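**Q** The following comprises the amino acid sequence and a computationally predicted model.
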Amino acid sequence: MAYVPGVALLAALAVGCSAGSDSNANGADSKAGSPTVTPAPPGKYETLPAPCRAVPRGMLKDLLPGAAELPGDQQEKVFRGSASVTYDTDRKVGCSWKSDAPNATRSLSIDFERVVSYDPAVSDDDRADTVYAKKEKAAGLSSPAAAGPDAEKNSGAPDAQGKQKDKDKAGADTDRPEDAAADATASADGSADPSSSSSPSGGDGGGDDDGANTEEALPSRVLDNLGDAAFLHNLPTRAGSTAQHRTVSVVFRTSNVVVTVRYAEQPALVTQVPDSRELQEKAQALARKLAETLSE
C-alpha cells in the first residue's frame, strides 16, 4: 500500500521539474530572441533610372542650343549622351552631353547616387542626408536653419564671395577622402572639371555693372521646394582665369538618392559673358523634372 503513494509522489516531482525546465527554457529563448536594436527603415529607392534617358528630348534641345540644327546622325549622337563609367549601376549612374554652337559651347551632366546604410541603427535616408550635407558644406553653404535669411542675403556680398572661395577649397579637400560619395562632391564643386571655371571675380561681366548685379542677385544658395533638401552652387572664378566659363550645379536629395545636375557654358568669344540667370533657371528646371521622375 505504501508503494502507490511513493509512485505518485515521484510522478508529481517529475512533472514539476519538467514544467519548471520548460518554463526556464521558454524564458531563455524569449530573452535571447528579443532584438536589442530595432532596424532602421530602408530607403524608398532600390534602383536608379537610366541616366541617359532621364532628360526628355525637348529639354535637351533647349539645354543644348545648336544640337537640333546638326545633321541627323550627329544630332542623335549629341542627344544620346555619354554614360559615366561606373561599376555598380544600382548605386551610382550618370550621363553627360555636349553641344558646340557657333556662339557658345554648352555642356550638361547628371549624376544619381543611391545611398545605402550598412548600420542597422542608421536609416538609408539619414545616411543620404549625411552625404548631401557634405556636398552642401563643400559648396560653402550651411543648412537653412543655420544660415537664415540674412546669411543667404550676405553670401552674395564681395567679402563673402572671397571667403566662400576659401571654404570651397577647404571643404573639397577635407571631404574628398571620406568615401565613394566624394567623387560626386568633387564634381559638384567643379574642382575636377576644367569647364567649371566661371567668369572673372566682380560679377558675370567683369567690369559690367549689369553682370555684377546679376551675380549678387543670384549667389550660391539653399533652394526650397526641391526634394527633401537642395542647394545651387554658382561656381566661383579660378584665380588667373581669363576664360568666360560659367558652371552652375544643383544638388538635391530625395529619400536615399542624391542627384547632381551640372550645366555649363563657354562663349566662343572671350568678350562674351554667359548669362548666369539663364543657366541657373534651366539647371533648376531640369533638377525639378528629375525629382518628379524619381517620385513617379
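**A** Sure, I can see it. All values derive from a computational prediction rather than experimental measurement.

**Q** From now on I want contacts and neighbour counts done on CA atoms only, so please keep to that.
**A** Noted.

**Q** And the strands in the stretch 1-150 of the chain, which stretches?
**A** Under the criterion DSSP state E, counting those that start in this stretch, the stretch 1-150 of the chain carries strands at the ranges 82-83, 92-100, 104-114.

**Q** Report the contact partners of Asp224.
**A** Ala230 (Cα atoms under 8 Å, 6 or more residues apart in numbering).

**Q** Now Val248. Nearest residue, chain neighbours left out?
**A** Asn234 (4.9 Å; Cα to Cα, 6 or more residues apart in numbering).

**Q** The one you found: how many residues sit nearby?
**A** Number of residues near Asn234 (other Cα atoms under 10 Å) recorded here: 24.

**Q** That one against Arg262, yeah?
**A** No: Asn234 lies out of contact with Arg262 (Cα atoms under 8 Å); the separation is 10.2 Å.

**Q** Need the overlap of contacts for these two.
**A** 247-249.

**Q** what about versus this one:
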Amino acid sequence: MQRKAYVPGVAALLVALLAGCSGGSGGGDKTDDANPGNVGTATVAAQPGKYRTLPEPCGAVGHDTLDALLPGIRQIADADQRDQAYAGDATLTYDTDRKVGCRWKVASPDATDHLLVDFERVVSYDNSVSDAALAGTIFTTKETAADLPEPAASSSGTGAESDSASASGSSSTAPAPSASSSASASNSTSSPTASSSSSSSSSPSSSASSSDTPTDLQPRTLSGLGDEAFIDDAVSGSGSVTRQRTVTVVFRTSNVIVTIEYEEQPATVDTVPDSKELQDRARNLAAQLADALNG
C-alpha cells in the first residue's frame, strides 16, 4: 500500500518539471518578440552607377578636334609621325574599367601644345551610398581644391558670366569660396591677385597672376555640361621665360568624372596664349565627350 501511495507523488513531480520546461520555451519566445528590429529587416542597397565601362581614351578625340587643339599636328611632314601624333599615348592604369586616360603633345614653330583627357568611373562599396553620390563627393573635392573665385557681379550678362551665375545658383553642393578668393574677386577690377591652379600635379603654380585672364573668363563653374562642371585657367612663368597657359575643364556625368587639361606654351617669350581661344577649344571638347557618354 505504501508503494501505491509513492507512485502518484512521482507522477506529480514529472508534471511539474514538464510545465517548467514549457514555461522556459515561452520565455524564449518573448525574448525574440522584444527585438523585432533584428528579425526580417531588409536593407535596400543604393542604386549602381549609370556607367559600367569607360571609353577607349585615345580614340575618344577625333582628328578634326585634335587639329583644332594641336595646330602643329597638321604641319608634321612625315606621315608615320603624324599618325603617331594623332594616336596619342595612353596613361598608365591598372584597371581600365575604373580609370583611363590619353596624352598628346605636338610642337610647332609657334608653340607646343599638350592635351590630357582622363576618365574616372567611381564605384561605391558602401550599400548606403550610390556610385553617383560618391562621384559627386569626389567632384566637390576637386572643385574645392581648384579654389574658384567668387563670380564677379556684372550687368553686361556675357555668356561666360551667365554660365557661372547659373551654375552657382542651381547647385547646393558648391563649396563656399575662401576669404582670400573672395577678396580676389572683389578687387579684380583694380588689382587682380593670383589665380588658382588646378588640383592636378601638372597644373601651373597658383602664384601665376590672373591679370592675364579677362574677368569674364576667370575660373568658374559651368552650366549645361554633364551634371556639374567647372573650368580653371592659369598662367605660369614670367619675366624672361615663356608664359604657359593651362585650361582645365572637369565635369561629372552620373558616376563618371572627366578631366581635360589643355596647355599651350608659345615659342617666344613676349607671347601669352589667348585665354578665350584655349577655353573655347577645351569646352568644345568637353561637350563632345559629354555627348558621347550620354549617347
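**A** Happy to help now that I have it. Since the model is a prediction, treat every value here as computed from it, not as a measurement.

**Q** TM-score of the superposition?
**A** Here the superposed chains carry a TM-score of 0.71, computed using TM-score structural alignment, normalised by the length of the second structure; 240 aligned residues with a Cα RMSD of 3.3 Å.

**Q** re the thing from before, which one (most neighbours) among the shared contacts of Asn234 and Arg262 of the first structure?
**A** Thr247 (31 neighbours).

**Q** that older thread, want to throw the strands of the stretch 1-150 of the first structure into JSON lines with mean neighbour count and distance to Glu296 of the first structure?
**A** Listed next are the strands of the stretch 1-150 of the first structure as JSON lines, based on neighbours: other Cα atoms under 10 Å; distance: least, Cα to Cα, whole Å:
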{"stretch": "strand 82-83", "mean neighbour count": "16", "distance to Glu296 of the first structure": "23"}
{"stretch": "strand 92-100", "mean neighbour count": "22", "distance to Glu296 of the first structure": "19"}
{"stretch": "strand 104-114", "mean neighbour count": "22", "distance to Glu296 of the first structure": "16"}
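
**Q** possible to save these as a markdown table with distance to Ala67 of the first structure?
**A** Formatted as a markdown table, these follow (distance: least, Cα to Cα, whole Å):
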| stretch | distance to Ala67 of the first structure |
| --- | --- |
| strand 82-83 | 15 |
| strand 92-100 | 6 |
| strand 104-114 | 10 |
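
**Q** and of those strands, who's closest to Ser18 of the first structure?
**A** strand 104-114 (54.1 Å; Cα to Cα).

**Q** So what's the residue count around the aligned partner of Asp80 of the second structure in the first structure?
**A** Superposed on the first structure with TM-score structural alignment, Asp80 of the second structure falls opposite Asp73. Residues lying near Asp73 of the first structure (other Cα under 10 Å) number 8.

**Q** now the aligned residue in the second structure for Tyr87 of the first structure: how far from Val250 of the second structure?
**A** Correspondence of Tyr87 of the first structure to the second structure, assessed by TM-score structural alignment: Tyr94. The spacing between Tyr94 of the second structure and Val250 of the second structure, counted by Cα to Cα, to the nearest Å, is 22 Å.

**Q** quick one: which of these two has more around it?
**A** Val250 (25 against 8).

**Q** The more buried one and Gly226 touch, don't they?
**A** No: counting by Cα under 8 Å, Val250 of the second structure does not reach Gly226; the two are 9.7 Å apart.

**Q** the strands in the stretch 151-295 of the second structure, which residues?
**A** For the stretch 151-295 of the second structure, applying DSSP E, counting those that start in this stretch gives strands covering 220-222, 228-236, 244-253, 256-266.

**Q** In JSON lines, list those along with distance to Ser209 of the second structure.
**A** Formatted as JSON lines, the strands of the stretch 151-295 of the second structure follow (distance: least, Cα to Cα, whole Å):
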{"stretch": "strand 220-222", "distance to Ser209 of the second structure": "16"}
{"stretch": "strand 228-236", "distance to Ser209 of the second structure": "7"}
{"stretch": "strand 244-253", "distance to Ser209 of the second structure": "11"}
{"stretch": "strand 256-266", "distance to Ser209 of the second structure": "16"}
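
**Q** closest one to Ala146 of the second structure among those strands?
**A** That would be strand 228-236 among those, by Cα to Cα, at 7.1 Å.

**Q** Tell me how far the closest one lies from the chain's centre.
**A** Strand 228-236 of the second structure has its C-alpha centroid displaced from the chain centroid by 13 Å (Cα atoms, centre = their mean, to the nearest Å).

**Q** same deal with stretch 69-76 of the second structure?
**A** Chain-centre distance of stretch 69-76 of the second structure: 30 Å, with Cα atoms, centre = their mean.

**Q** Kindly report the same for stretch 236-244 of the first structure.
**A** Centre-to-centre, stretch 236-244 of the first structure and its host chain are 25 Å apart (Cα atoms, centre = their mean).
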